[in-house]
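Asks: Okay, sequence plus prediction incoming.
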Amino acid sequence: MDERVEAAVDYISLLPEHILHHILSFLPIKQIAKTSALSKTWCQAWNAFQILEFDFNAIFSGNRNLYRYPDLENNRQKLYDTVEQILLRRRRQMITLTKFTVIVPAVYQRPEVVSTMDRWICHALGSHVKDLKIAVGPSGNEEEYSYSLPQPVFNAISIQVLDLDNCKLKLHPGGDIKLPSLKKLSLTTVFADDIVVSKLLAGCPLIEDLNFIWCFGFKTLQILDHHANLLKLRVERLEHLEQIKLEAHNLRSLELHGPSWPSRLEVVSLKNLTSLIISKAPITDKWLNEQLNKFAHLENLICLVALC
């Protein structure tokens, strides 16, 4: 009797590329890269994958044998070079990046890492990245320890979401900020002076969600009515802040967290506010009652203040 052996069919590799990309989106970057060895189809899917997330803290801690002396620097540089080639390939193929995330240890006194990160970010901008996250550190809230964001980011027309952690925002003399597509901005442990913050807010006409957390360097924060699309604002522990002025008619959600608190808080108009959260703030019952009378549409109030 003839024996027939049927070749196994790789049905997964027959799936459309967008389905393969959806599968890849659930995997860490190391596992995603490994799928390229499964078949030509998976290799093509990986080379066209639009979400690149590199958490070097996790990579280094999960591969301690590779990243220890005397081979630490050599292996680390090989990894950085690989990341750059991944980004370059997408840029040359004109693949738009949906998201680019880079999380690295402290870069203080490591100029070679700083220049490498600058190139990565510029490659991502060249691929019209929409969601950019840069996290460095921790290295404390000292300006000189922070990673200085490359100037091209300040004029990136493609970025819709920008998330920065332990970075420094400084403009070249006469520089400006124009982020016409930005809808969500999150700044955590970020240094910026008053001029940069003012230009940043003025240069984001479509901003909807704004977060300042443990930032320092600026004394004034003004959210004015020309931010017509702003729906959510969170301000938490801004150490150098002296004044907040809020005049955003369409704002729906406002969070103000201490213990650092400005000496002057001016609420001009928040007529459409529906949610207000205040914690660790030195406010009085009188001040709170005066503000509540302005919020005709308030539905949610959380006040974690001893004097409330």
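Replies: Right, received. Where do you want to start?
Asks: all contacts plus neighbour counts: C-alpha atoms, from now on.
Replies: Noted.
Asks: Tell me if I'm right that S275 and L298 touch.
Replies: Yes - between S275 and L298 there is a contact at 5.9 Å, judged by C-alpha atoms under 8 Å.
Asks: Skipping adjacent residues, who's closest to C303 in space?
Replies: I278 (4.9 Å; C-alpha to C-alpha, 6 or more residues apart in numbering).
Asks: now do L298
Replies: T274 (4.0 Å).
Asks: That neighbour: neighbour count?
Replies: 17 (other C-alpha atoms under 10 Å).
Asks: Pasting the second one now:
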Amino acid sequence: MADILPECLIQTILCFLSYKEASKMSILSKTWLQASSTLPGLEFCLHSVKCNIKIVDTIMERYRDGKVPIKKFELSESNSYGHKVLPPIPIDNCLDIALQNGVKHLVLDRISYPTPILTILAAKSLRKLVLAYYTLSLASSVVNQNSLRKLSLSHVELNKNMRQTILNSCPLIDTFISENRIGLETAYLQKIKSVYLKVLKIWYRKGILEIDAQNLVSFEYTGKQIPESKIARQLEHSKISLYSLDNINADWFCKLRKFLSKSPASWSQVSIRFEEFTEIKMCYRIVGATTQVDVLEVNVLFQYMECSSFVDALLWSCPPRRLNLQLKLNMFTAFSDRLMYMKNSTTHGTIRP
């Protein structure tokens, strides 16, 4: 009965399991053994204490000898001794085989071994690259990578020019994610420029100063500064998420209004999270045109009873068609009272919900 399914369907089933779980299914029949031995997705965790790299190399050499295609290769490293420094585990062999066998999706997580990034970028088959907790260094000249479409850098130490160097070397990237831990001083970025970029997620304390991406569809950002932008045309879908990590003031709301007004005529969604604010003394001068927001999500992480100036500034900078609130109870009450006052007031001027 175990052999009634074709091998391609068995592999589809096994792809929903981890590599270890899929290997256990090989006892069902020869067909299941063959399917589990040629899985297109491989996921390994290297243990610094057990040093199980030889087992990984043996499996990868079988894939090399059988010329088995690899769609996804994920390699992570676990250090059982916590913060104790242990010798890096060499991964040259298994990584080279994955690249030779046409890997399309490569994930390297917490790898301490100095990985040849130029070799990775030279792979013509690679479509998606994920690097996490990784020290990246580039030579003065980098190879052109015209197959890579998605790049994710999580807690990867970069200097201010390295991101743009990567984007220049991989011009067809449409999704770029960069997340860095707080306190990474080299994470500062002056500009992102790409013609094909559609999805951009930047998450760290220091700010982007300029975004030049004419085809951008989705944008998520965390930092002190609200970036400048050169998004020239109306987009079908646009989303921005701002997480203010510091105390906000009137200048912050002016920059937000200016940013939104220089971008598409309307935004599908604007999500804002605040950690703190004081009374905001706004001078409602003309700063860019009013930009309509379809959905405005507001998340305030503290309790604050008097928030009329905050509500005024918020709705002046990004007036929404629909408002979603995530607030403490007393903050929600004060927010609602201010909205009702603004709705009923006939002398409030241009600040309307």
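Replies: On my side now, so go ahead. From a predicted model like this one, the values you see are computed outputs, not experimental measurements.
Asks: Just the TM-score for the two chains, thanks.
Replies: With the length set by TM-score structural alignment, normalised by the length of structure 1, the two chains reach a TM-score of 0.76; 263 aligned residues with a C-alpha RMSD of 2.6 Å.
Asks: on that earlier part again, I'd like to check which residues are in contact with the residue nearest to C303 of structure 1.
Replies: I278 of structure 1 is in contact with E255, L256, H257, I302, C303, L304, V305, counting by C-alpha atoms under 8 Å, 6 or more residues apart in numbering.
Asks: Next up, the contacts around the fourth one.
Replies: In other words, I302 of structure 1. L276, I277, I278, S279.
Asks: Check the last one too.
Replies: Taking C-alpha under 8 Å, 6+ apart as the criterion, V305 of structure 1 is in contact with I278, S279, K280, A281, P282, I283.
Asks: do that again at 10 Å, thanks
Replies: Contact analysis of V305 of structure 1 by C-alpha atoms under 10 Å, 6 or more residues apart in numbering lists H257, G258, I278, S279, K280, A281, P282, I283, T284, D285.
Asks: And for E210 of structure 2?
Replies: When contacts are counted by C-alpha under 10 Å, 6+ apart, E210 of structure 2 touches L189, Q190, K191, I192, K193, I226, P227, E228, S229, K230.
Asks: Look up how far K24 of structure 2 lies from whatever residue of structure 2 lines up with H21 of structure 1.
Replies: In structure 2, the residue matched to H21 of structure 1 (TM-score structural alignment) is Q11. As judged by C-alpha to C-alpha, to the nearest Å, Q11 of structure 2 and K24 of structure 2 stand 13 Å apart.
Asks: Look at the corresponding residue of structure 1 for L42 of structure 2 and tell me its secondary structure.
Replies: With TM-score structural alignment as the criterion, the equivalent of L42 of structure 2 in structure 1 is L52. Using DSSP: H, G, I helix; E, B strand; the rest coil, the structure places L52 of structure 1 in strand.
Asks: distance of L52 of structure 1 from L270 of structure 1?
Replies: 38 Å.
Asks: Repeat that for K130 of structure 1.
Replies: 30 Å.
Asks: try L164 of structure 1
Replies: For L164 of structure 1 relative to L270 of structure 1 (C-alpha to C-alpha), the value is 27 Å.
Asks: With E242 of structure 1 instead?
Replies: Counting by C-alpha to C-alpha, the gap from E242 of structure 1 to L270 of structure 1 is 20 Å.
Asks: ok, those two, which is more surrounded?
Replies: L270 (22 against 16).
Asks: How is the residue positioned nearest the centre of structure 1 assigned, secondary-structure-wise?
Replies: In structure 1, the C-alpha nearest the mean C-alpha coordinate belongs to D163, at 1.3 Å (C-alpha atoms, centre = their mean). Under three-state DSSP, D163 of structure 1 falls in the strand class.
Asks: Now do the contacts for the corresponding residue of structure 2 for it.
Replies: Matched to structure 2 by TM-score structural alignment, D163 of structure 1 sits across from V130. Residues in contact with V130 of structure 2, defined by C-alpha under 10 Å, 6+ apart, are 74, 105-109, 150-154, 177-178.
Asks: try it again with 7 Å
Replies: Under the criterion of C-alpha atoms under 7 Å, 6 or more residues apart in numbering, the neighbours of V130 of structure 2 are L106, V107, L108, L151, S152, L153.
Asks: ditto for K184 of structure 1
Replies: Q160, V161, L162, I207, E208, D209, L210.
Asks: Could you find the counterpart of it in structure 2?
Replies: Matched to structure 2 by TM-score structural alignment, K184 of structure 1 sits across from K150.
Asks: swap in A33 of structure 1?
Replies: That one, A33 of structure 1, aligns with S23 by TM-score structural alignment.
Asks: Does the closest residue in space to that match that isn't next to it in sequence lie in a helix or a strand, and which?
Replies: Once flanking residues are discounted, S23 of structure 2 sits nearest to S36: 5.8 Å by C-alpha to C-alpha, 6+ apart. Per DSSP states H and E: S36 of structure 2 is located in helix 30-37.
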